[in-house]
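[1] please work out how this folds:
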Amino acid sequence: MHIARRSPDPSAHVQAPADARRQAHVPAVAALAGAVALLAGVAGCSSGSGGGGSEALKSLRHMPAGAAAKAVTYVDTARARELGTTDPKRFSLIGNPASAVLGSYTAGPWADTMKQDQIDAAVDSGQLGHWDGRFDPAAIEASLRKSGYTADEQDGEQVWKPSDGSGPVFVIAKDQIRYSTEAKGFSPTDPAHGKSLADTKEYQVVAGCMGDVYRADFNTLATGKPVLLSGLGQQADDSGKNTEILCAAVKDEATADKLAEKLRGVITKQNERYAGAEVTVTKGDHPVVRTTVPDTSAQRPGRLYMSDVQLWMAVGDM
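    I've put the predicted structure just below:
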C-alpha cells in the first residue's frame, strides 16, 4: 500500500474534534464532544518537519493542510489501553479515536470483521481519518461487498465506496485504514511533502510544546488571531498518573505574556482545582504558552475540556 507508514471522546480541545465526525459517536463521547463544541466559540517547541518530532506530530503527516479548518485529534490507542488497565473508568473516554465512523448505534459496514481494539493509533479530523493497527483486509473487504460497497482504483489504491454514495469511503491494508465520510475530494494517499499539517509551523510548535503524549487535541488553525493554534495533550506514567498540557502558539511575545498572565490569574483564583499547575512562556520567532496541570487519581484525564474548562476559556477569550 502506498500510504505513508505509521501515524486519534474527548474532542479535546476548545473546538476540538466536535464537528461532523461526532455525529455518529457513542452517547458518552457525543456528549463530551458537545461540551467541547460549546467552548469553541469562545475561543517550546519543535521546528522540524513532519519526518521527525513526537508521534503526535508524525501522525499529522496523514492530514492535508486543509484539515486545519477542523479540529484534529491524535490518539495512541495502544498506550491508552495500557493505561486503562490501571484504572478503566478514568481512561475509558480519553483513549477513544475521535472518528465519525466508530461507535455509532449501528454496526459499521465492516460488521464484526474489525474491532476498535485493533486500532493502535489514530488521527482524525472532521470527515477524514487514518488508523494504524492490525487488520484483516480480506475479511473487511468481503463485509464491505455485502454492505453494497464496490472498489475503484484511485492513485494506485483500491478505494471502497458505497454503491448508493450514502456512506464513508475506505482504503484498507493489513496495517492501516484511511477513510473519509465524503467521497468527493478524498485522497487515498498521504499529502505530498510540504502539504500536510505536519509541515505547518503552528502544528509543529504546538506538538513540540506538548511533547510525548498519548493523546493530542488540536483546535482549528486561526491565522491572524492572537492565538494562532491551541491544543491539549495528555501524558501519563505507567502508574496512570496523568498530566494535561495546554499549549497555545500566539502571534507575538506581547500576546504570550498577556495570555500567561491570564492563565496564572485563573490558577491563583482556583488553586484547589488547578493545584500544581505551572505556566511557562517560550519566546522567539514562534512564541508559545505552555500550561501543565497534574490530575489527581480522582480526576479523569481530559477534564480541562470536559469540566474544569476555565483555562480553555482564558485561551479562547484572547
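
[2] can we go C-alpha only for contacts and neighbour counts from here?
    OK.

[3] list the buried residues in stretch 83-90.
    Within stretch 83-90, the residues that count as buried by 16 or more other C-alpha atoms under 10 Å are 83, 84, 90.

[4] err, stretch 169-189, not the other one
    For stretch 169-189, the neighbour count (16+ other C-alpha under 10 Å) marks 169-173, 175-181, 183, 186-189 as buried.

[5] and the helices in this structure?
    27-40, 55-59, 77-84, 137-146, 201-210, 253-269, 303-306, 310-316 (DSSP state H).

[6] which of those sits closest to residue 101?
    Within those, the stretch nearest residue 101 is helix 27-40; the backing value is 12.6 Å (C-alpha to C-alpha).

[7] returning to that earlier point: any chance of TSV for the buried residues of stretch 83-90, columns distance to residue 145?
    Listed next are these as TSV, based on distance: C-alpha to C-alpha, whole Å:
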residue	distance to residue 145
83	36
84	35
90	38
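
[8] residue 309 - nearest residue in space that isn't next to it in sequence?
    Spatial nearest neighbour of residue 309, excluding adjacent residues (C-alpha to C-alpha, 6 or more residues apart in numbering): residue 303 at 7.4 Å.

[9] does that neighbour touch residue 312 like I think?
    No: at 10.6 Å, residue 303 does not count as touching residue 312 under the criterion of C-alpha atoms under 8 Å.

[10] okay, these two: which has more neighbours?
    Neighbours per residue, other C-alpha atoms under 10 Å: of residue 303 and residue 312, the larger number sits with residue 312, 24 against 15.

[11] tell me if I'm right that the more buried one and residue 306 touch.
    No: using C-alpha under 8 Å, residue 312 is not in contact with residue 306; the gap is 10.2 Å.

[12] ok so, going back, export the helices of the chain to JSON lines and append columns for distance to residue 224.
    Supplementary listing: those in JSON lines, determined by distance: least, C-alpha to C-alpha, whole Å:
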{"stretch": "helix 27-40", "distance to residue 224": "17"}
{"stretch": "helix 55-59", "distance to residue 224": "22"}
{"stretch": "helix 77-84", "distance to residue 224": "34"}
{"stretch": "helix 137-146", "distance to residue 224": "44"}
{"stretch": "helix 201-210", "distance to residue 224": "12"}
{"stretch": "helix 253-269", "distance to residue 224": "12"}
{"stretch": "helix 303-306", "distance to residue 224": "24"}
{"stretch": "helix 310-316", "distance to residue 224": "14"}
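
[13] another sequence for comparison is provided below:
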Amino acid sequence: MRNSAGVLGTLVLAGVLAAGTTGCSSGDGVDDSGGSAGSGLTRALSTLPASAGDETITYIDVPTARKLYAKDRKQYMVLSGYGIQERTQLGYTGGSLKDGWGFDDKDVDTSLMVGDGSSLLSGKFDTEAVRRAMTKHGYTAAEGDGGVSLRKSGSVAVDVSDTVRVTHRSKSPKLPLTAPDRTPADDKAYTAVSACMGDVYEATFYGKRKQGGGVVLSGIGGRLAGDGTSSEKLCALTSSRNAAERTAKALRKETGPGKAYAGTKVTVGEGDTPLVTMSWKNSRESSHRPMANNQTFTLLHALIR
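    Model prediction:
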C-alpha cells in the first residue's frame, strides 16, 4: 500500500501553510465528480488525534474495496488486505482472520493506517471474541478506557470496543477508541486536500510538516465514476504560487513520452497557496493499479525535489 511501513513512511512532504486562499481546478481529463470533504474520508480523519496529521495516513472504505477486489482481482490486487494488518499477514501464512483474531474483514467499515504501522478499524466488533482469540496468542486482557486492552510483551498493543479496534506501535501516535477533541479533519491543509480529492474509497496523505518547503500536504485518492471505472487523483497543497509552479514543473517531467503518466495533465489551481493536481485512469497494468507503490514513487520524488 502507499503507506506501508518502511520507505514510503519516510517520504513525508514538508511545508508551512501560507496565508491566503486555495483552489482546485479540474480539466485533467478524468471524471471529477464526487463531493466535498464531508465524506467518509473526513469522518474517518475525525477519529484520529491531531498529532496523526504529521504522519502518513492511509484510509480505505472496506466494503467498497471488498467489492472491487471481488470484481477484478488483478486491477485491485493491492487492496486485498483492506488495510487490515492481520489479514495481510494471513495472506502469506494462511489461516482464518476470525479464528485467529476474533473479527473478520466483513466486520470492518473503514480502516486507517498511521505512521509506522499503527491502525484504527471502525465497524462492529465482538469484544469477547477478540479477547478469547488474542489470549490464545498470549495476550493479557484488562478492562480499559471504553473497551478492552490487550497486551503482550514485545508485541503490538491492541485496544478494542464495540465499534473501534486500534493497534499501537511505539513510534506512531497512540490512537484512541473515542474521537479526540482535535483531529486532522480540523486542519485547514487536510480540509483543502480532502475536498480536492473528493469522494474517495481509498486515500493516502503523506504527512504535514512545519519546517518549511514548497508542498504543505499531499494526498492521492481513488475515486469511482458513475460507470464504475476507477481513477486516482493527486492533490498537493503548496505554500505559494511560485512553489506551485515549481511543483507542477516537476510533476510534468513524469508525464512526458515513455513515462508511466504520459499525456496526463497537471493543473495549478487559483489563490495564493494553490493546489496542484493531476488525475489518471486506473487499469490492470502494474503501474496503474490503485495504491500501487511503483505507481506513486516517481510522483512523490518529484514533489520533494
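
[14] what residue in structure 1 is the furthest from its centre?
    Distance from the C-alpha centroid of structure 1, by C-alpha atoms, centre = their mean, peaks at residue 146 (31.4 Å).

[15] map it across to structure 2 for me.
    Residue pairing (TM-score structural alignment): residue 146 of structure 1 is matched to residue 136 of structure 2.

[16] gap between its match and residue 101 of structure 2?
    For residue 136 of structure 2, the distance to residue 101 of structure 2 (C-alpha to C-alpha, to the nearest Å) stands at 9 Å.

[17] equivalent analysis for residue 148 of structure 2, please.
    Residue 148 of structure 2 is 14 Å from residue 101 of structure 2, by C-alpha to C-alpha.

[18] with residue 173 of structure 2 instead?
    23 Å.

[19] also residue 112 of structure 2?
    To residue 101 of structure 2, residue 112 of structure 2 is 18 Å away according to C-alpha to C-alpha.

[20] hang on, residue 265 of structure 2 packs against residue 278?
    Yes: with contact defined as C-alpha under 8 Å, residue 265 of structure 2 and residue 278 form a contacting pair (6.0 Å).

[21] neighbour count for these two, which is higher?
    Comparing residue 265 of structure 2 with residue 278 by other C-alpha under 10 Å, the one with more neighbours is residue 278, at 26 against 19.

[22] what do we get in structure 1 for the more buried one?
    Matched by TM-score structural alignment, residue 278 of structure 2 corresponds to residue 291 in structure 1.

[23] in space, what's closest to that match - neighbours in sequence excluded?
    Among residues not flanking residue 291 of structure 1 along the chain, residue 279 sits closest, at 4.4 Å (C-alpha to C-alpha, 6+ apart).

[24] check residue 212 of structure 1 too.
    What sits nearest to residue 212 of structure 1 in space, not counting adjacent residues and going by C-alpha to C-alpha, 6+ apart, is residue 54, at 5.9 Å.

[25] then residue 264 of structure 2?
    residue 255 is the one closest to residue 264 of structure 2 (C-alpha to C-alpha, 6+ apart), at 5.6 Å.

[26] residue in structure 1 paired with the one you found?
    Per TM-score structural alignment, residue 255 of structure 2 is aligned with residue 267.

[27] isn't that match up against residue 277?
    Yes: the pair formed by residue 267 of structure 1 and residue 277 meets the contact definition of C-alpha under 8 Å, at 7.1 Å.

[28] ok, the residue nearest the centre of structure 1 - contacts?
    Nearest to the mean C-alpha position of structure 1, counting by C-alpha atoms, centre = their mean, stands residue 73 at 0.7 Å. Applying C-alpha atoms under 8 Å, 6 or more residues apart in numbering to residue 73 of structure 1 gives the contacts 8, 11-12, 16-17, 97-98, 122-125, 215-218.

[29] cool, and residue 298 of structure 2?
    By C-alpha under 8 Å, 6+ apart, the contact set of residue 298 of structure 2 is residue 254.

[30] ok, now with 6 Å
    Residues near residue 298 of structure 2 by C-alpha atoms under 6 Å, 6 or more residues apart in numbering: none.

[31] what does it align to in structure 1?
    Using TM-score structural alignment, residue 298 of structure 2 lines up with residue 310 in structure 1.

[32] ok, now residue 41 of structure 2?
    So residue 41 of structure 2 corresponds to residue 56, using TM-score structural alignment.

[33] give me the distance between its match and residue 267 of structure 1.
    Going from residue 56 of structure 1 to residue 267 of structure 1 by C-alpha to C-alpha gives 27 Å.

[34] so those two - more neighbours on which side?
    Neighbour count, other C-alpha under 10 Å: between residue 56 of structure 1 and residue 267, residue 56 has more, with 32 against 21.

[35] measure the closest residue to the more buried one other than its chain neighbours to residue 212 of structure 1 for me?
    Nearest non-adjacent residue to residue 56 of structure 1, counting by C-alpha to C-alpha, 6+ apart: residue 74, 6.0 Å away. According to C-alpha to C-alpha, residue 74 of structure 1 stands 12 Å off from residue 212 of structure 1.

[36] more neighbours, the two?
    Between residue 74 of structure 1 and residue 212, counted using other C-alpha under 10 Å, residue 74 has the larger neighbour count: 34 against 18.
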